[in-house]
Each structure stands twice: as structure tokens, then as C-alpha cells.
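Colleague: got a predicted model here, sequence first, then my questions.
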Amino acid sequence: MHVIVATDGSVASLAGARQFQHIADSREITDVTVVAVVSPYAAVPFANEITERRNTEPTDFSFQAEAAAAVDLVAGLFEDWGPVIHRQVRSGSPAAEIIRAAEEADAGLISLASGDRGLTTTILLGSTASRVQHSAPCPVLICRPSRTGR
């Protein structure tokens, strides 16, 4: 089975990837594609909270480089796990691009985190996770990290 693991560069998405790895049976998974999506209309850079920032000046941020660094870190979780690892940085609407990645890969599962962006402290499910859940071509595992970040 091919699995899409989405990251938005948040600590929650890293914890969600770890949760997925903990509960999944690696013998059943042939491929893992780690996907990050950069919005072409973003007013701020890709919110990479999980790797060291190479650029610290607001004018030096590279949305693509920050997203690629987050993808590399999450993909590293699966390096010795068994499946073939693919990395993608896409541009567009996060939900639409995660769904498109799943369709293109004929994925059997999408795994993503919820609850670490925008208004999600006051609502139960993040908007991207909700959109993916309702429109995905396959089952969706939505991980909500514990308060300790695990």
C-alpha cells in the first residue's frame, strides 16, 4: 500500500507522522510519500517549526527550501522502516494538493495531523484535515498529538 504523509512544517505534523509510524504495519506499506504544500498566495513563509532555520531575515526566507527541509525531516523517520520513500513539495491549496498526490499515487491511506494552525485551538478539526477527510479518494488517518507533543 502507498501512504501519503502530509506535513505543514508544524510540530504537530511531525508528531502525527510518528503516531502513524507507531500504529502502522510496515510490512503492509510499500511506499511512503511525504508531502508539503506551499501556498502560492502566502503572505508569510512556509511555517517550518521542525528544522533549524537556515535563513533568519524575513527577506531571506525560501518557501520551497523551508518546505523541503520539513519534508526531509519527516521522511527521515521512515528511512530505515522498509518502504520506498518519496518526497514532494507542491504548490497550491494544501487540501487539494494532498488529495491530488493521493490520486496520482493511487494511495491506500493519507496520514496528516490536525490542530496546530490558525483557529484550530477553538475548533475540533483543522480546515485542511477536514477538507482532505471529506474529499480524499482513500481512507484518511487524522492524528491529533497529545499535549506533550507525542
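Modeller: Okay, I see it. Residues are numbered from 1 along each chain as shown.
Colleague: all contacts plus neighbour counts: C-alpha atoms, from now on.
Modeller: OK.
Colleague: neighbours around Ala105, how many?
Modeller: 16 (other CA atoms under 10 Å).
Colleague: didn't it look like it was pressed against His2?
Modeller: Yes: counting by CA atoms under 8 Å, His2 is a contact partner of Ala105 at 7.0 Å.
Colleague: all strands for the protein, in order.
Modeller: Counting by DSSP state E, the chain has strands at residues 2-6, 31-38, 84-91, 109-113, 140-143.
Colleague: in the shortest one, what's buried?
Modeller: By neighbour count with 16 or more other CA atoms under 10 Å, strand 140-143 contains the buried residues Val140, Leu141, Ile142, Cys143.
Colleague: can you tell me which residues contact the third one?
Modeller: Under the criterion of CA atoms under 8 Å, 6 or more residues apart in numbering, the contact partners of Ile142 comprise Gly16, Ser111, Leu112, Ala113, Ser114, Ala129.
Colleague: what about versus this one:
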Amino acid sequence: MITIRRILVPTDFSECATPAVRYAAELADKFEAELVLLHVVPDTVLALPDAVMPTPTPMTDLDTLTESGKTGLANLITAMKLEKYKPRAEVRLGSPEQEIVEAVKDLNVDLVCIATHGREGIARVLLGSVAEMVVRHAPCPVLTVRPGTC
């Protein structure tokens, strides 16, 4: 028998992530599993000035971004009426695909529910699909959820 005790759902707060959150919540309810919402604040190392940039880009305050992530998760919990699941909210800093996989390991996650779309256009081509990387590297099953499926 399949036992699912903890479900992780990463979110970037986009519309595309909403169906994955819904699936995760429904599965958490059916399996009486813990629901963990994760937001990853992208590491700003990618935005540091380099030789081809004429002027340095302003550094974003990571504490502010982390607090915004916590607020965003709290707002998501309220907006989607997830309080009854008593979800755990996690905010991490770093590369989204790496931090999601690390969270899976750190939290002993049994299932990841992740949206298949986030970044679009050239950003996806250059940086790759976060969902694809999670599918390849997560040590547990990953349910990918396409936009418009809920």
C-alpha cells in the first residue's frame, strides 16, 4: 500500500502554480498527509554585475524578499482556504530546482506536486524547466500539474 505522509508543493505565486496547490491539498486531505508549501527566493548571485554590464545592478534586500515570500504563503493559504490542512510554510533562498530537491530530502517528503509552467520564453530555454529538474533529481515521486487542469 502506498503511504503518503508529507506532500510538498512549490509555488512561485503564479496562476500556473495554483492547480498544483489544489491537487496537493486534495491529496493531503485524502491521505491525511501534511501539506508543505514552499517558496524559493531565487539567489541574487545571478543578478550581480559582470564585465558586460555598464553599471552595477542594485542588490535586492534578501530579508525583504524572504519576508515577502512568507507573506505570500500566508496570503495563499487564506485565499485558497487551506487553513483546515494546517499547512507548513517554508521559504528558502537559492536556486529553485536545487532548493526544492533539498527540501524533499530535509523534510522527508513522500510526494511533490509541481506546476509544469512557471518561467516562459527565453528564460525557460536559458535556465531550464524547474519541474523537469525536480522530476529528474527528487528522490520521491513527482506529480506534475499542467495549468488549467483544476
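Modeller: Okay, I see it. Fair warning: this is a prediction, and the values are worked out from it, not measured in the lab.
Colleague: so after superposing, what's the score?
Modeller: Remark: TM-score between the superposed chains equals 0.71 [TM-score structural alignment, normalised by the length of the first structure]; 128 aligned residues with a CA RMSD of 2.8 Å.
Colleague: quote the end-to-end distance of stretch 26-35 of the first structure.
Modeller: With CA to CA, to the nearest Å applied, stretch 26-35 of the first structure spans 19 Å between its terminal residues.
Colleague: how far off centre is that stretch?
Modeller: Mean C-alpha position of stretch 26-35 of the first structure versus that of the full chain (CA atoms, centre = their mean, to the nearest Å) differs by 14 Å.
Colleague: run through who's touching that stretch.
Modeller: Here stretch 26-35 of the first structure has contacts from 1-7, 71, 74-75, 78, 81-90, 98, 101, using CA under 8 Å, 6+ apart.
Colleague: and it, which residues are buried?
Modeller: Quick answer for stretch 26-35 of the first structure (16+ other CA under 10 Å): Ile29, Asp31, Val32, Thr33, Val34, Val35.
Colleague: how about the fifth one, what's its partner in the second structure?
Modeller: To tie it back to what came earlier, the one meant is Val34 of the first structure. Taking TM-score structural alignment, the alignment pairs Val34 of the first structure with Leu37 from the second structure.
Colleague: what's stretch 94-101 of the second structure aligned against in the first structure?
Modeller: So stretch 94-101 of the second structure is aligned with residues 92-99, judged by TM-score structural alignment.
Colleague: contacts for the matching stretch, please.
Modeller: 4, 6, 35-40, 90-91, 128-129, 131-132, 135-137.
Colleague: of those, just the buried ones, PyMOL syntax please.
Modeller: Buried subset of the contacts of stretch 92-99 of the first structure, written as a PyMOL selection, criterion 16+ other CA under 10 Å:
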select buried, resi 4+6+35+36+37+38+39+90+91+128+129+131+132+136+137
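Colleague: and of the buried residues of stretch 26-35 of the first structure, the nearest to Ala67 of the first structure?
Modeller: Among the buried residues of stretch 26-35 of the first structure, Val35 lies closest to Ala67 of the first structure (CA to CA), at 8.9 Å.
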